[in-house]
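**Student:** Provide a 3D model corresponding to the input given below.
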Amino acid sequence: MSEAAPGADFESFVLETIEAFSRLARAQAGDLHSAQDAVQDVYLNMYRRWDFLTAGQGSLTAYGRTAVKRAVIDQFRRNKRMVMVPVHELPEKESGIGAPEAAYEMIKEGIDELVESLPERQR
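**Tutor:** Below you'll find the predicted structure:
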C-alpha cells in the first residue's frame, strides 16, 4: 500500500476552499490585495498546524472561514495604525537590481566590455 505524499490532503483542501475563502475575505476587506494577503496568511498558518488540525474533530472549512475573518480584522487593525503620507515627488526609477536606471546601464556596458576581453573558450 502506498502512502500519500505529505501535504497532499492540504493541497486538495486549498483547491476546494480557495474560491470561498477569497470571496469571504474580499467581502470583508473590500480590497483585492488585502483579501489575497489574508487568505495566504490563513493557509500558511493552517499548513503549519495541519497535523494538529486534521487530528481534531472540527470542520477544517469552518476553522478556515473563522481564520480568514480574523486575519482581515487583524490587517485592518494593523493598517489603522499606519499613517499615510502623500509623496509630492516620485523617487528616481530603479531597475530590477535596485540601482538607478542610468547606473544600471553603465554597469551593463562595463560587464559587456569585460566579457568581450575574455578568450573565446571562457565566454
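
**Student:** Only C-alpha atoms from now on, for both contacts and neighbour counts.
**Tutor:** OK.

**Student:** number of nearby residues for R65?
**Tutor:** If you count neighbours by other C-alpha atoms under 10 Å, R65 ends up with 19.

**Student:** can you pull out the helices in this structure?
**Tutor:** Along the chain, counting by DSSP state H, helices occupy 8-29, 32-48, 50-55, 60-81, 101-117.

**Student:** from the chain's centre, how far out does the last one sit?
**Tutor:** Computed by C-alpha atoms, centre = their mean, to the nearest Å, the separation of helix 101-117 from the middle of its chain amounts to 33 Å.

**Student:** same question, the fourth one
**Tutor:** Taking C-alpha atoms, centre = their mean, one finds the center of helix 60-81 at 16 Å from the center of the full chain.

**Student:** To compare against the first, here's the next sequence to fold:
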Amino acid sequence: MSLPSRSDDDARFETFVARSNGPLTGLAYLLCGDRHFANDLVQNCLIKLYRVWPKVQESASLDAYARKILLRCWLNEWRRPWRRSEARDGVVPDRPSVEGEPESRVDQAHHNDVLRTALARVPARQRAAVVLRYWSQYSVAETAAVLRCSEGTVKSQTARGLAALRAAMAQLDTATLEELHL
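**Tutor:** Below you'll find the model as predicted:
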C-alpha cells in the first residue's frame, strides 16, 4: 500500500478548508465578537491543523478536532494580558438577507445586532461555555474537556452566562425602546 503524496494531502486539506472555513469563522466570531480577530483565530487554527494534517485527515471527527484547535487558539489569545485590556467595540456590518419582506429583514438584523452586542457583554469564560453548549451543541462533558475544567464549572458558567446574556439583551431592548420614544 502506498502512502498518499503530499499534493494529494494538500488537495484534501484545501477541500476541508473550503468546507469548514465558514463554520469555523462563525464560531470564532461568536467567541470573540470581532470579525478581524475571528479571521486571525481561524487562520492560526488552520495553520496548526495543517501541521498535523497527514495524521488526522482520515479521522471521523475532523470537524470536532478543528473546532477544538480553534477553541484552544482563542483561549490562548484570551489569556494574554494585552487582550484583556483591549476594547473590542467596533461595528460589524450585517449582510442583507435576500429573502423575506423588508420589515422582517429589519427585525432580523436588529435581533442579530442585539444578540451580538449582548453576547459581547458576557464575560469571556461564560461566553465560551454558552457558545459551546448552545451554538456548537457540545455536551457538558465535551465542553469541560475543551475548556479544561470540571463539568460542574461548565454548568455554573453556562447558567451564569445565560443569565448575563438575558440581562444584556433586556438592557439593550430597553435602551432601543427608549430611543424610539424620544
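
**Student:** what TM-score do we get after superposing?
**Tutor:** In this superposition the chains share a TM-score of 0.58, using TM-score structural alignment, normalised by the length of the first structure; 81 aligned residues with a C-alpha RMSD of 2.2 Å.

**Student:** any idea which of the helices of the first structure is most buried?
**Tutor:** With neighbours taken as mean count of other C-alpha atoms under 10 Å, these reach their highest mean count in helix 32-48, at a mean of 18.

**Student:** what's it packed up against?
**Tutor:** Here helix 32-48 of the first structure touches helix 8-29, helix 60-81, going by 3 or more C-alpha pairs under 8 Å, 6 or more residues apart in numbering; DSSP states H and E.

**Student:** Columns distance to D112 of the first structure on top of those helices, output as TSV?
**Tutor:** Formatted as TSV, those follow (distance: least, C-alpha to C-alpha, whole Å):
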stretch	distance to D112 of the first structure
helix 8-29	45
helix 60-81	45
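
**Student:** E178 of the second structure and Q171 of the second structure, how far apart?
**Tutor:** The gap separating E178 of the second structure from Q171 of the second structure is 11 Å, by C-alpha to C-alpha, to the nearest Å.

**Student:** L165 of the second structure too?
**Tutor:** According to C-alpha to C-alpha, L165 of the second structure and Q171 of the second structure sit 10 Å apart.

**Student:** So which of the helices and strands packed on helix 32-48 of the first structure is nearest W50 of the first structure?
**Tutor:** Counting by C-alpha to C-alpha, W50 of the first structure lies closest to helix 8-29 out of these; the figure is 7.4 Å.

**Student:** name the helices or strands packed onto the closest one?
**Tutor:** For helix 8-29 of the first structure, the packing partners by 3+ C-alpha pairs under 8 Å, 6+ apart come out as helix 32-48, helix 60-81.

**Student:** any idea how far A109 of the second structure is from the residue positioned nearest the centre of the second structure?
**Tutor:** Centroid-nearest residue in the second structure, with C-alpha atoms, centre = their mean: L27, separated by 2.3 Å. Using C-alpha to C-alpha, L27 of the second structure is found at 19 Å from A109 of the second structure.

**Student:** Same question for A145 of the second structure.
**Tutor:** For A145 of the second structure, the distance to A109 of the second structure - C-alpha to C-alpha - is 34 Å.
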